[in-house]
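> This is a predicted model, with the sequence first.
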Amino acid sequence: MRTDRILDDIKSKTDIVDLISGYVQLKKAGQNWKGLCPFHTEKTPSFTVSQTKQMFHCFGCSTGGDAIAFIMKHEHLSFNEALAVLAKKAGVTLPDGSIDRKGIQRNEKIRNVLSEASGYFISQVPRAAKASAYMADRGISAESLERFKIGYAPAGWSNLLRHLRSRGYKDQEITEAGLAVSGEKGLYDMFRDRLMFPIMNMSGHVIAFGGRAFDDTPPKYINSPETPVFKKSETLYGLYHAKEDIRCENRVLLTEGYMDVVVCHQFGFRHAVAPLGTSLTPGHIQKIRTMAGSLVLVFDGDTAGKSAAKRALTLIAQQNLKASVLLLPDNEDPDSYLRKFGAGAFAGLLDKAHSMVSFIFRTATGEKLDAVRDALGLIALVSDLLVADELLIELCDISRMNESTLRDELRKMKQSGATRALPGRAADPRKGNSEEFLLLSAVIAAPEKADYVLSRIDIQDIQDMTVASLFRRFAAAQDRRDLSQILTGAEEDEQRLVTRLSVDPGFDPEYIDKNIEDCFVRIQKRKLDKKIRLAERSDDQAQSNALLIEKQKMIKGQGI
């Protein structure tokens, strides 16, 4: 079968409206369908899909084409990869030699490895009393376990590795899938003794994992590193399961964690999703905007939750999306609240979620005028005049200030560009866990030290997620001297940290070896101190004395 006949066969079995509706919320507009363009930010729908011509075109950014062109651009695939995706959806078998398969083999293998790993993790749950007891204690139903394919990564260094090897997968394929890390003694499992949450793309394929510890020992969560099939800044957990309900509700419920999403869905709130342990990004907002008209941020009511909400609102305003904020009672998250009080009480809280302006006033700690200026700064970021006007009128009602005065102030703010960023920005990360940053800085400054540092540090003990992710990148890199290769596909915060440490390493490069050893001594001392405290709390005098002797020997040996 010739290539053009293959294309005709696939296109004849693919309806472009059905296809694109899986990614964009479309509404009938005369003979065509319209929605917000998924390829650029816009306030008025200019993305048009013709069912009769089986074509799409955006009058805002001029992107257009057929079904294959849409999949290529939206999923960042080559022509051959997009053709294979549509062929599978259409039930068309591609004959050998019909396309160049070299471009899709790697990604297909990665997805196959991840799928096999997901099945392995699921199979381990019944064999692990610890995992089963944990899920029962958290009230997770059998239906939710099956729906989200939750599994368990057993303790040990190479359980998954041995399983995948036995299934014929090569070490390089396992590493490229982000399932194994290289150390001085060879490969070992990335995930160990953790509850496993598969992360899926919009087609339902497993593209990554999130692993949760059974206690609050940091890091509580570990995510897969970015791979050719997984980009963290554009992926939302639960979106595959939530997409149909999101379209029905025309609203997204944005929570903070995997368990929040699972429990929300279990209690009937099936439009809930969550970012993957990171702050909200423009990529996340872009996905949400194409599927729904608004979102509700559901955060913990503590200081950290309020700061996270403020940072998110700044980004949301820039993307012209309407949002409301629900701050839960102290020490509660959607998971715990739903299990304690039920779906009715949670629905009641959602009905009382605060608008963007109301949230700023409710959480303000300074003078009234400061809150007004914060609100005006947020409104100034909104380019959609109708949305901005609606927010301004609400600000008038809440602040009881003259509307013309507020409009004048808003106009001045826009003209001067002096928009106020909402409070809640992160502080210098190096102020805590400085050894992690210094060791990373040493590896950046002297890549030949990477093998030694990686052999002595357990990446899963690293508390800062950005530092841990960068160490994984170094561990997986073939050429650790090439920072551009290591930073390919890296998050913005990872790139910023590397450039910052490159110009400000935090130590004298002449004494890099001493810096590395001092860091490991301090890390070991901190671990011993923690063990000593635990022994003292449990009144284990013998263990406490033994640890104190060990600490004294270490201090004497290192001269500290």
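Yep, that arrived. Numbering: from 1, shown residues only.
> C-alpha from now on. contacts and neighbour counts both.
Fine.
> Just to check, Ser224 is in contact with Val206?
No - with contact defined as CA atoms under 8 Å, Ser224 does not count as touching Val206 (11.4 Å).
> Could you check how far Glu234 is from Asn515?
37 Å (CA to CA, to the nearest Å).
> Mind checking which of these two has more residues around it?
Asn515 (19 against 16; other CA atoms under 10 Å).
> And that one, how far from Val467?
Counting by CA to CA, the gap from Asn515 to Val467 is 17 Å.
> and what of Ser441?
If you measure Ser441 against Val467 using CA to CA, the figure is 10 Å.
> centroid residue for this structure?
Among the residues of the chain, the one closest to the centroid is Leu276, at 2.4 Å (CA atoms, centre = their mean).
> element containing that residue?
If you go by DSSP states H and E, Leu276 is not part of any helix or strand.
> Next up, a structure to set beside the first:
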Amino acid sequence: MFSEEVIQKVKEQNDIIDVVSDVVRLKHTGRNYIGVCPFHHEKTPSFTVSRDKQIYKCFGCGEAGNVISFVMKTKNVTFPEAVKVLAERIGIDIEENNDKKIERAKFDKMYNINVEAARFFYNNLRKDEKAYSYFKNRGINDSTLKKFGIGFAFDGWHNLRNYLKAKGVKEEELLNLGLVVKSPKGSIYDRFRNRVIFPVFDYNGKVIGFGGRVLDDSKPKYLNSPETPLFRKGIHLYGLNFAIKTNMDRTVIIVEGYMDCISLHQHGITNVVATLGTALTEYQAKLLKRYVDKVIISFDADVAGQNATLRGLEILKKENFDIKVLQVPQGKDPDEYIKANGKEAFLKLVNNALPLIDYRLKKAEDGINFLNKEMIIKYVNNVANILATLQPIEREVYVKQVAQKAGVSEESILETIREINKKTSKNEEKTNINVDFGQKLYLEPAYVKGERTLLKLMLKDKEFLKIITNLINREDFIVESHRTIYDLIVNYHHLPDDERNSKIDTKCAENSECTKEWINIQELQVKLGEYDVERMIHDCIREIKKFKLEESKKEIMSKIRICESKGLVEESMDLAQQLITIQKEISNV
């Protein structure tokens, strides 16, 4: 891991205003800068950056951190990767310690083994007439086969194993990368046999795994590498290394299959990626966020494909992408369509892709008979839930469209939306208004503020630290990052304040949540002169205990409902007695 000096150097030489400005448009107001938060959707700016303190804080969603945590979260990278990004930004070299060098060497070797495996499969393809013809018959040319490194695994148990062992690769390394499988009886054999092989690259173009497809009706049809140190399902996107190379307009098309992605690339549409046999995940969305702003999703037209589209849309919406849905006519997939109709016809589909709301409204029409009054009511209720999430002007446009479609008045739809919003507002968390920004702020639970206050007092005075550590230990804290900070304060309490805080700051830097809470604790204002400190400490501990008891109460009530549904009378009575005891404890806290 990096030394404390290196981390401090990276933080000191990367001005947070400059780094944040690469992502957020900031406006100078007084001593600080404000902008629209990159971590949640908002219209009115509530994201504040301080040049003096070199920190950021959002008063809308509560995010906070420093220059390193900002890079970690916006680029979706690890702590070491963020430090390297910032180091490269200011042109300094980072020396890795021996442990880090050894770890890097191990990963480099794993990548090299995968490259050798990919070469082996690629060289096999032309040696098997059936496999080579499969791609030729599907219109894939030699240039594309080479670009994607497509290959073939012969029908044998030890072809790859023997090839790589002859190059000095150990069986343990092959097992670790999922290239071979160990049977219950202990025999080791190739994972991929009699399959065409698609190497999977990470965004840097390194081979991290493989996907294999059978050429007959064998099962499973597709087989991917298992979870390995290099390959994790739901993290990577097939073809991303190619899609980000010349993507000037920061737009990407997401398809389902390898062949859809490959075929579109061959036809000159290169901003295409594919999911790797799984539904779109939050990790993949965050990875895309580094490189694109607009996503066009094109999944299969069958029920499973449509359901995957809807799930994918929700995930992409959370990351604030500009989202559209491309629908291929006659239920064809992109590969079939572009081969039959050509590049220009497919680009026309891209240009006519439906915005998110239009797609959801169109899906709401499925199965609706507009001559049936009950179905019209169902349709209007479904649509009202969709329109309730829109801004007023956007909503007005769509309300007119829906009213004409359903044959009802605009006012009746608006009234339904108002009723939905009333119910939603009642269920929302309590909010507070920040006078500087006019933003609704989440009112954090009392126990969170209580824990922060205790940690702040431990920092302020060694006598307070002694009192608090005699009353509460790390395991009593609810927030994990607070437990970490508690330990750090105790470990470094003997150091001068500046040195202690610097040590804690460096240790917290490795975890963005820990950094966030460390900043929140430092920024917390505790007016000691107005209160009895010992009473304040006991009040904070009381809030923590109360929350834990309330959580226990909820758990017991849930168990009681389960027991009652199963007719377990005695168990229900025992749990009811426990509930009474906890309720008494809550009232006595």
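Cool, got the structure. No experiment lies behind these values; they were computed from the predicted model shown.
> still on that earlier bit, tell me which of Ser441 and Val467 of structure 1 has more neighbours.
In this view Ser441 of structure 1 and Val467 are compared by other CA under 10 Å, and Ser441 has more residues nearby, 26 against 22.
> Helix, strand or coil: sort out the more buried one for me.
helix (DSSP: H, G, I helix; E, B strand; the rest coil).
> Please name the residues that touch the residue nearest to the centre of structure 1.
Contact analysis of Leu276 of structure 1 by CA atoms under 8 Å, 6 or more residues apart in numbering lists 210, 223, 232, 235-237, 257.
> Out of those, name the ones that lie in helices.
Nothing among the contacts of Leu276 of structure 1 maps onto helices, per DSSP state H.
> residue ranges of the helices in the stretch 401-550 of structure 1, please?
403-416, 434-445, 450-456, 465-476, 483-486, 492-503, 512-537, 541-558 (DSSP state H, counting those that start in this stretch).
> Output these as JSON lines; include the columns distance to Phe361 of structure 1.
Listed next are the helices of the stretch 401-550 of structure 1 as JSON lines, based on distance: least, CA to CA, whole Å:
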{"stretch": "helix 403-416", "distance to Phe361 of structure 1": "15"}
{"stretch": "helix 434-445", "distance to Phe361 of structure 1": "36"}
{"stretch": "helix 450-456", "distance to Phe361 of structure 1": "48"}
{"stretch": "helix 465-476", "distance to Phe361 of structure 1": "32"}
{"stretch": "helix 483-486", "distance to Phe361 of structure 1": "43"}
{"stretch": "helix 492-503", "distance to Phe361 of structure 1": "30"}
{"stretch": "helix 512-537", "distance to Phe361 of structure 1": "42"}
{"stretch": "helix 541-558", "distance to Phe361 of structure 1": "51"}
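> Asp18 of structure 1: which of those is closest?
helix 492-503 (34.0 Å; CA to CA).
> for that closest one, which positions count as buried?
494-495, 497-498, 501 (16 or more other CA atoms under 10 Å).
> now these in a markdown table, with distance to His163 of structure 1?
As requested, the buried residues of helix 492-503 of structure 1 are exported to a markdown table (distance: CA to CA, whole Å):
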| residue | distance to His163 of structure 1 |
| --- | --- |
| Glu494 | 32 |
| Gln495 | 34 |
| Leu497 | 36 |
| Val498 | 35 |
| Leu501 | 39 |
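> which of those residues lies closest to Gly60 of structure 1?
Nearest member of the buried residues of helix 492-503 of structure 1 to Gly60 of structure 1, counting by CA to CA, is Gln495, at 30.8 Å.
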